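Undergrad: what follows is a predicted protein model with its sequence.
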Amino acid sequence: MSGGTLARDVQRLMKGATAHLSGRGRRGPDSGEGRRVPRRHSYDEADPRAKPWARIQDGSVAAGLAHREAMIATAEQLYVEQWRKFPLAEVRQVRAEREAAAAELEELAARSPAEVPVGRPATLRQRLKDLDQHLAEADRRLHRIDVTVLKALLSFLDFSTGKLFPAIESIAAKAGCHRNSAIAALKRLKANGFIDWVRRTTMTGNEGEFAPQREQTSNAYYFDNRRRMAKRTWLRFTQILTAKLRRLGRVPAGQAMPPTPDPSVPQARGSMAEALASLGAALSRAST
């Protein structure tokens, strides 16, 4: 071993020992609560990809509040609709039916081919596929806590910039629930198109020390409602939002389903017809 290599190894060990004794090199858990290790598809907080936000409506408090209230109202209506479509008793019955079908298929697989009724395994496999699809859709339905978490999340929204990156712990504290409940709610809200997010990382300040140099930080949340929401949910959201903005006298040009203007008739600048003709684009920009 050369003298230079030995010197570097000694220096590295001394840095590690110093960091350990001072507590600066202590590493957080790799998974679960308090996770700090950077996850895949994460971007540095200074990276443009970690800044997905866009101004909400015209950036004013009044229009921003209308946007927030419309989103919450849409979530509340969807919650009621989904639980009417997938009542708890019915979901339990479907789960029981799936378990019975899976058990029968397993039992048939243990028999000799001559003992298996013709076509029965194929019938059971198709039935299991249909039941799994039904249960997957039921599992995506919003819960009451999801609406509460959405309200909590949106309370951190900066209307003028669209910036939204509270920590999970802050969202949970605002919603009055456990951290794990907040995480589950955010996942269901994402599955229903209300929110999306980008994972971010930040430097630890441990440069030159025997310790992690980068760790996970809070997600950057944003809205891509027009693309991610189901069409029916999106239309409901735009209708509620347009009604609220009209009451404020702040209708951004247009509405969710504007009438097609006659191109042969020029529209006066600033007219209601001109405003209605471009609302779809404005709502799309507000939802990215």
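TA: Thanks, I have the structure now.

Undergrad: going forward, measure contacts and count neighbours with C-alpha atoms only.
TA: Will do.

Undergrad: give me the distance from the longest helix seen in the chain to the chain's centre.
TA: The helix that spans the most residues within the chain, counting by DSSP state H, is helix 61-85. For helix 61-85, the gap between its own C-alpha mean and the chain's C-alpha mean amounts to 15 Å (CA atoms, centre = their mean, to the nearest Å).

Undergrad: now stretch 146-164
TA: On the basis of CA atoms, centre = their mean, the separation between the geometric centre of stretch 146-164 and that of its chain is 12 Å.

Undergrad: next, the one to line up against it:
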Amino acid sequence: MSLTFSSTPTLKGFGQIAGQIAKAVDGSPRDRGTDRRVRRGCIDETAPEAQPWDRNRFASTAERIATVESLVVVAKELQAEHAAEFRRGSKKQLEEDQQVLTAELDELMARPPADRPVGRPAAIRIALDQIAAALAKHSMGITRADVAVYEAIFKFLDFAGSGRWFPSWAKIARAANCCDKTVDRALKRLKHHGLLAWVTRSTRNSPRIDPTKEKRVQTSSAYFLDLKKRMAERVYQRFLQLREHRARRFGRSAATEHVQAPPPPPSKDVAELRRTIAAFGAYLLTSDGHLA
């Protein structure tokens, strides 16, 4: 490791460098701040609230496939709606209009009250509020990258029955072929639309240098599905419709396989069958040619 100084370091600078070297040698996790800040919004990973795995369990493979496929389709439909509402360049146009109106409002407010056009400042403020709402809606719109992240995160859901689901951002980014920042933005949008939920988990860790100084550090995020509570009613009803359609598809396939006729027995030689039938008829007939 090489150290390059732009100027002569001070005593404080040497102290900071020594602390960084000690952390690198120690191999302890990254310092995330004081215990109070890390614990805010985090749940201890041993607590029942930090293990919401029962919400990720499915009764059958058909239910799991139908649910996952329907959720991905819902995400794609939301992305299509967002793309249709906000065309390419619409965000830039909104930002330019916001700057123009803000400058006009500042110029009007700098005038004496008697020189201001009646109602114009109020109209500008209303327009600015509408632009701010449109920009906020645009920032939470589902994108193609969000759909890719959503499809990738389902690869880490344990479908074997436990329902455990806590992949790191790095694993999700590799599966979705994107960066960690894209995963961060995608998760926020997916959570906003109710497609995904999670709880942040933490634990207490003792540094190797001073084991007596325990510090709470964030470990992972436990993901789970809470669709009915967090989804918009329109989106949730669409999800139920898609899942029911796929469930009926699986049901018809299973019923068809169940009532399918068994394969016929292997055919015998025709001559052998004739001899068997003739012998059976001779056994049934009496000597006078009538049935017994």
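TA: Perfect, I can see it now. Here the structure is a predicted model, which is why all the values come from computation and not from measurement.

Undergrad: can you give the contact residues for the longest helix of the first structure?
TA: For helix 61-85 of the first structure, contacts defined as CA atoms under 8 Å, 6 or more residues apart in numbering pick out 56-58, 138, 141-144, 147, 150-151, 154, 159-160, 194, 233, 236-237, 240-241, 244-245, 248, 250.

Undergrad: try stretch 44-58 of the second structure
TA: Taking contacts as CA under 8 Å, 6+ apart, the residues outside stretch 44-58 of the second structure that touch it are 43, 64, 159, 161-165, 199-203, 222-226.

Undergrad: let's see that with 7 Å instead.
TA: 43, 64, 161-164, 199, 201-203, 222, 224-225 (CA atoms under 7 Å, 6 or more residues apart in numbering).

Undergrad: next one: stretch 102-121 of the first structure
TA: Counting by CA under 7 Å, 6+ apart, stretch 102-121 of the first structure makes contact with L124, all of which sit outside it.

Undergrad: returning to that earlier point: with the second structure overlaid, report how far the helix or strand immediately after the longest helix of the first structure in the chain is off on average.
TA: Using DSSP states H and E, the helix or strand that directly follows helix 61-85 of the first structure along the chain is helix 88-109. Between helix 88-109 of the first structure and the aligned residues of the second structure, the post-superposition mean distance stands at 1.8 Å (mean CA distance after the TM-score superposition for the first structure).

Undergrad: after helix 88-109 of the first structure, next one along is what?
TA: Once helix 88-109 of the first structure ends, the next helix or strand along the chain (criterion: DSSP H and E) is helix 120-139.

Undergrad: ok, average deviation of that following helix from the second structure?
TA: Mean deviation of helix 120-139 of the first structure relative to the second structure after superposition (mean CA distance after the TM-score superposition for the first structure): 1.2 Å.

Undergrad: how about that helix: buried residues?
TA: Taking 16 or more other CA atoms under 10 Å as the basis for neighbour counts, the residues of helix 120-139 of the first structure that come out buried are P121, L124, R127, L128, L131, L135, A138.

Undergrad: now do that helix: distance to the chain's middle.
TA: What separates the centre of helix 120-139 of the first structure from the centre of its chain is 27 Å, taken as CA atoms, centre = their mean.

Undergrad: how close does stretch 61-76 of the second structure sit to the first structure?
TA: Compared with the first structure after fitting, stretch 61-76 of the second structure has a mean deviation of 1.4 Å; criterion: mean CA distance after the TM-score superposition for the first structure.

Undergrad: buried residues in that stretch, which are they?
TA: Neighbour-count burial for stretch 61-76 of the second structure, counted by 16+ other CA under 10 Å, picks out 63-67, 69-76.

Undergrad: what do we get in the second structure for Q239 of the first structure?
TA: Q239 of the first structure maps onto Q241 of the second structure when the alignment is built from TM-score structural alignment.

Undergrad: what about its match, neighbour count?
TA: Residues contacting Q241 of the second structure under the criterion other CA atoms under 10 Å number 13.

Undergrad: show me what the helix or strand hosting it is packed up against.
TA: Remark: Q241 of the second structure resides in helix 233-258, with elements defined by DSSP H and E. If contacts are counted by 3 or more CA pairs under 7 Å, 6 or more residues apart in numbering; DSSP states H and E, helix 233-258 of the second structure sits against helix 61-85.

Undergrad: tell me, how many residues neighbour the aligned residue in the second structure for T217 of the first structure?
TA: Under the alignment (TM-score structural alignment), T217 of the first structure pairs with T219 of the second structure. Number of residues near T219 of the second structure (other CA under 10 Å) recorded here: 17.

Undergrad: surely T219 of the second structure is in a strand?
TA: Yes. Assessed by DSSP: H, G, I helix; E, B strand; the rest coil, T219 of the second structure belongs to a strand.

Undergrad: R230 of the second structure versus that one, what's the distance?
TA: From T219 of the second structure across to R230 of the second structure, the span is 25 Å (CA to CA, to the nearest Å).

Undergrad: how distant is the helix or strand where Y283 of the second structure lies from the center of its chain?
TA: With elements taken from DSSP H and E, the one containing Y283 of the second structure is helix 270-284. Distance of helix 270-284 of the second structure from its chain centroid, counting by CA atoms, centre = their mean, is 70 Å.

Undergrad: buried stuff in the helix holding Q241 of the second structure?
TA: Going by neighbour count (16+ other CA under 10 Å), the buried part of helix 233-258 of the second structure is V235, Y236, R238, F239, L242, R243, E244, R246, A247, F250.

Undergrad: so how many other residues sit close to A175 of the first structure?
TA: A total of 21 residues lie near A175 of the first structure under the criterion other CA under 10 Å.

Undergrad: mind checking what it lines up with in the second structure?
TA: Aligned counterpart of A175 of the first structure in the second structure: A176 (TM-score structural alignment).

Undergrad: show me the contacts for its match.
TA: Contacts of A176 of the second structure by CA under 7 Å, 6+ apart are A148, V149, A152.

Undergrad: neighbour-wise, which of the residues you listed leads?
TA: Greatest neighbour count in the contacts of A176 of the second structure, by other CA under 10 Å, goes to V149: 25 neighbours.

Undergrad: show me what the helix or strand where that residue lies is packed up against.
TA: Using DSSP H and E, the secondary-structure element containing V149 of the second structure is helix 144-153. When contacts are defined as 3+ CA pairs under 7 Å, 6+ apart, helix 144-153 of the second structure sits against helix 61-85, helix 169-176, helix 180-192.

Undergrad: how distant is it from the center of its chain?
TA: The answer for helix 144-153 of the second structure is 7 Å, by CA atoms, centre = their mean.

Undergrad: quick one: it to the first structure mean distance?
TA: Once fitted to the first structure, helix 144-153 of the second structure is off its aligned match by 0.6 Å on average (mean CA distance after the TM-score superposition for the first structure).
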